[in-house]
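> no FASTA, just this:
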């Protein structure tokens, strides 16, 4: 394939993904030549080819524009332009799944894994001692004792962090959303993963951003070659990425891969929003390093949380970054004002007076055993031709079924029986994961769980023979 054909194909994919929408003016020949590192003649040939195929329209003295009605017979139908389409789909899924009696689609671990009674005692004790003026001390950047405890944990794992680099947020989602809103404005282009955590997709649509989806391999993580091509293709403002126990696949990127991602971000002057909420849930004794570990230019905004490892529902998250710290505080002040002062004080009290590491050791051991127990039941009741991707941490498994299986149909049928799953369509803008599902494997083994997995397996077999 000639270079101009490759360039034409790249731009065609961007149009299909709605990076360029009907009526948009694309890069000028000179700007495209510089962006794609090709000659102006190559760009002109590519544009002329796309024009002949109905993708572009040339306007004299103005440049090239995306055709209002794509004439090419291979053009895929455009996604709905209203942001409510995916928002409504996600809202319905979260609402319905929350009401399921067996929540295999849940995004949080089973509540029985956490020391909630002990946490409540610390919360009550801290609340009784909380001075009235301390409410003001929990305004952005948040409770100082809590920030110090978080910084100390990072320091113990080889990451040089000051408590002054940390902004406490109301959970990880606020941390991630604040980071995205701080870095980007409507119309900017961001890189997200595919499949991606549905919160990333929702945030990108809500802020009016253009997304380039880069594939994630369930075994090796982010595709570095595709990531580099995405950064080369056009100006990118930020990336929303997970290097450890990626949601939904569970994949972990190698240390060399993480270092390469940071190098590319430096080369192309792109910020990285690191979604690192499963960092404490690795089964192995040695902890993996985040992108931030390799960040020497303060380009990574590291977002963490205690919701998956200690206190779901308490809404404690944070962002680690020095350069954007003030902007993050301002963004938070203008949106949610601050997190809960008593909750921050209570969690700080727990971290100072209890052994969080002892809790984590028990939690990891239990999660590993429950994963093994659930996988054994999946192997017993699901079709034999499934591909199951388990991780060495976290509490999700990613399943690939036969290509003709529609997991959304399985989801709707299972939901009628009080069982939820996370169907693949939640995790990408295109239907390539319709035959996939994410299952939560943190539930304790029980007859009810076994019956639920048997029911899902039956639905899968019925669909395969239909």
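Arrived safely. Quantities reported herein were computed from a predicted structural model and do not represent experimental measurements. Numbering: from 1, shown residues only.
> only C-alpha atoms from now on, for both contacts and neighbour counts.
Fine.
> nearest residue to the spatially most central residue of the chain other than its sequence neighbours?
Nearest to the mean C-alpha position of the chain, by CA atoms, centre = their mean, lies residue 197 at 3.5 Å. The shortest distance from residue 197 to any non-neighbouring residue, by CA to CA, 6 or more residues apart in numbering, is to residue 247 (5.4 Å).
> for the one you found, give me its contacts.
Taking CA atoms under 8 Å, 6 or more residues apart in numbering, we find residue 247 in contact with 196-197, 396.
> what segments of the stretch 251-400 of the chain are helices?
Counting by DSSP state H, counting those that start in this stretch, the stretch 251-400 of the chain has helices at residues 255-267, 325-335, 341-353, 356-381.
> buried residues, the first one. List them.
This means helix 255-267. 255, 257-262, 264-266 (16 or more other CA atoms under 10 Å).
> and for the second one?
Within helix 325-335, the residues scored as buried using 16+ other CA under 10 Å are 325, 328-332.
> which among those gets closest to residue 96?
Checking these against residue 96 with CA to CA, the nearest one is residue 332 at 29.8 Å.
> so how far is residue 282 from that closest one?
Counting by CA to CA, to the nearest Å, the gap from residue 332 to residue 282 is 30 Å.
> and for residue 363?
Distance of residue 363 to residue 282, given as CA to CA: 10 Å.
> take the one below as the second:
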């Protein structure tokens, strides 16, 4: 048996300080031992301690004050991932569309600070280039494209999408790709293709409200399975649901789940997949944020392990390239024919010039460089937003730390009503948030909010966040 590798001195210091903060040895705002003192205590060099403290500061645990030393970051030990309540597992019809409509109507008013928006900051996208390519597409695409590029869509775009999946190690035939009017249509068509009115669908809790709306529109029933904001879908609760209810389909997000931002580990993905496929349950996979990862490589998804053809994988360019173009797709596998026929009965096809413009953008070879810059920006802005929440929000606040996407799921004190908070913010400050009531059939997330961190924290946006924090502080008093 190889000898156990001891952690480096810097790692030892990092873990020691984290442990002491979590145990409240050092409280927020208090000074921790100086570099010199810690060097003496641990019998290591001051340079090693300095490296450890720099990493702790980078991770948000401590803050340096010039000429004063290092201090515990405000509220840090309260800002772990929220501990979400487990909703009661119930089978019920859905009636949420009116609430979503009313909330969205307020959020999209002109001039409102868009912390509640579901879309990333539009300034992050190559709008002029896309405009040029769209103009060229309108002038040069074949006259019969409006007919030949009806569902399943423009063949060159479907091939380009297949090639991108092939580079990620996922073998997808061009014939299995169905181009849709955004991922929302792809997801709805996929769900409609494997269910009939009255069937029961398993959804996450909290869930993307679009899933709840689609279930309501199709006259289906829903069973909620809780999502841990650190580990993802609760597998024990999933097993209970599968034993208790006749689940027909399952709508899941494997990466950067909306609203929590959590991703499933490869092991948990495989466990969930095996449980569902063993009962012949189709998986509607919402992977619209899959390209927005912060790590070195794209994380796996359910489609990457789909050996049975039971995953209808849905994604789009709306969150990564062109929000207004409404171009998405479904990798429908064995269900491609059903999805294509359903699209013929609804929208016929996604906008054809938009499809050709995106093909041109991909062929120019600049999509990946755009994505790299986009990821860097989103990561930097998320870190800035989290730090601001640490400084401004009251004790008792919790917030997630996703590895991708642009949403933060914030838990407020339990007596806060996020719907009432939204109304006050819109009325007094023209600030939007996404209240927790959008993301479940019950009331268990009423004290939670989703914040869009993709926007730069300008002076105006920082002031807006401060106004939100002040409202919360007044509520606490």
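The structure has been received and is ready for your questions. Because the structure is predicted, anything quoted here is derived from the model rather than measured.
> please state their TM-score.
The TM-score (TM-score structural alignment, normalised by the length of the first structure) is 0.82; 389 aligned residues with a CA RMSD of 1.4 Å.
> so what's the alignment partner in the second structure of the residue nearest to the centre of the first structure up against?
Taking TM-score structural alignment for the superposition, residue 197 of the first structure sits opposite residue 208 in the second structure. Contacts for residue 208 of the second structure (CA under 8 Å, 6+ apart) come out as 258-259, 439.
> out of the residues you listed, which are shared with the first structure?
With both residues aligned by TM-score structural alignment, their matches' CA atoms under 8 Å, the contacts of the contacts of residue 208 of the second structure that the first structure also has are 258-259, 439.
> tell me the counterpart of residue 390 of the first structure in the second structure.
With TM-score structural alignment as the criterion, residue 390 of the first structure pairs with residue 401.
> count of neighbours near its match?
19 (other CA atoms under 10 Å).
> what's the closest non-adjacent residue to the aligned residue in the first structure for residue 291 of the second structure?
Using TM-score structural alignment as the criterion, residue 291 of the second structure maps onto residue 280 of the first structure. Nearest non-adjacent residue to residue 280 of the first structure, counting by CA to CA, 6+ apart: residue 309, 6.6 Å away.
> what segments of the stretch 1-150 of the second structure are helices?
Secondary structure of the stretch 1-150 of the second structure by DSSP H, counting those that start in this stretch: the helices cover 9-22, 35-42, 46-58, 97-107, 127-140, 145-148.
> quick check: which of the ones you listed is buried the most?
Each of the helices of the stretch 1-150 of the second structure was scored by mean neighbour count; the highest is helix 46-58, a mean of 18, by mean count of other CA atoms under 10 Å.
> corresponding residues in the first structure for that helix?
Going by TM-score structural alignment, helix 46-58 of the second structure lines up with nothing in the first structure.
> residues in contact with that helix: which ones?
With CA under 8 Å, 6+ apart, helix 46-58 of the second structure has contacts from 9-11, 13-14, 35-36, 38-39, 62-64.
> quick one: distance of that helix to the chain centre.
31 Å (CA atoms, centre = their mean, to the nearest Å).
> tell me the angle that helix makes with helix 35-42.
Angle between the axes of helix 46-58 of the second structure and helix 35-42 is 110 degrees (criterion: axes from the mean of the first three to the mean of the last three CA atoms, to 10 degrees).
> hang on, the earlier thing: map the residue nearest to residue 280 of the first structure across to the second structure for me.
Residue pairing (TM-score structural alignment): residue 309 of the first structure is matched to residue 320 of the second structure.
> now do the contacts for its match.
125, 289, 291-292, 371, 374.
> out of those residues, flag the one nearest to residue 172 of the second structure.
Nearest to residue 172 of the second structure among those, counting by CA to CA, is residue 291 at 17.3 Å.
> confirm for me that the closest one is in contact with residue 301.
No - Residue 291 of the second structure lies out of contact with residue 301 (CA atoms under 8 Å); the separation is 11.2 Å.
> trace residue 451 of the first structure over to the second structure, please.
Checking TM-score structural alignment: residue 451 of the first structure goes with residue 463.
> what about its match, distance to residue 457 of the second structure?
Applying CA to CA to residue 463 of the second structure and residue 457 of the second structure gives a distance of 9 Å.
> neighbour-wise, which of these two wins?
residue 457 (17 against 12).
> so the more buried one makes contact with residue 384?
Yes - between residue 457 of the second structure and residue 384 there is a contact under CA under 8 Å: 7.3 Å.
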